[in-house]
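1. Prediction below, plus the sequence it came from.
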Amino acid sequence: MTGYTYAEAEYLGDKELLARIRRAEAKSGKKTGQRYTRDENGKLVTHRVSVSFYPKTKFSIEDQAPDGGEFSNLRELEESEYEKTFGLTL
């Protein structure tokens, strides 16, 4: 299991899960959902940041295929890696 993002919990309509995710985000300073980095050519690379709660609260990150396909390479999210990502603002 990769965990959940806030948007996924919202889609599921799970208010308890929404609250748990928001508390975990506030405590850690990390946001779930799509995050981005730039590759060596300056092209955007999409990542998915999620949080799981069992057996302990843990944030994970995975990378989207360059063609916009599936996400893969699931791993525990390190602070240094999160700091290299950014979200898009409207």
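-> Sure thing, it's come through.

2. C-alpha from now on. contacts and neighbour counts both.
-> Will do.

3. What segments of this protein are helices?
-> 6-12, 15-28, 79-83 (DSSP state H).

4. Pull out the buried positions in the last one.
-> Buried positions in helix 79-83, judged by neighbour count with 16 or more other C-alpha atoms under 10 Å: residue 82.

5. One more to weigh against that first structure:
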Amino acid sequence: MALFQTAFDAYVTRLEKNGLLFVDSELVSQLTDIGAETTVYKIPATRIALDLGNKVAANMVMLGIFSGEDQYLYKRRASRSCER
């Protein structure tokens, strides 16, 4: 998860193959050094937080989206394992 370009640049090398990457679409514009197998979610988190009246809440916006996606993926994986 990266809310700023500097954070993305500092940690992109730690991204695992087939990983999920959540970025603030308005603040992280240069997505370099990520493989095609990486799933990227571009969310205007800061804009959403500003619309809600609190710029500082951008991290909570991202956390909420990540949490929702993680639950979806967990349920999907569990469902697939039951099919086997």
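-> Nice, thanks for sending it over. Keep in mind the model is a prediction, meaning the values are calculated, not measured.

6. Could I get the TM-score for this pair?
-> The TM-score (TM-score structural alignment, normalised by the length of the second structure) is 0.30; 46 aligned residues with a C-alpha RMSD of 3.9 Å.

7. Redo the helices of the first structure as JSON lines? Include distance to residue 38 of the first structure.
-> Formatted as JSON lines, these follow (distance: least, C-alpha to C-alpha, whole Å):
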{"stretch": "helix 6-12", "distance to residue 38 of the first structure": "23"}
{"stretch": "helix 15-28", "distance to residue 38 of the first structure": "23"}
{"stretch": "helix 79-83", "distance to residue 38 of the first structure": "13"}
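
8. Of those helices, which is nearest residue 35 of the first structure?
-> helix 79-83 (8.7 Å; C-alpha to C-alpha).

9. could you say what helices and strands that closest one packs with?
-> Using 3 or more C-alpha pairs under 8 Å, 6 or more residues apart in numbering; DSSP states H and E as the contact test, no helix or strand touches helix 79-83 of the first structure.

10. what about 10 Å?
-> When contacts are defined as 3 or more C-alpha pairs under 10 Å, 6 or more residues apart in numbering; DSSP states H and E, helix 79-83 of the first structure packs onto strand 33-38, strand 58-64.

11. That's all I had, so thanks and see you.
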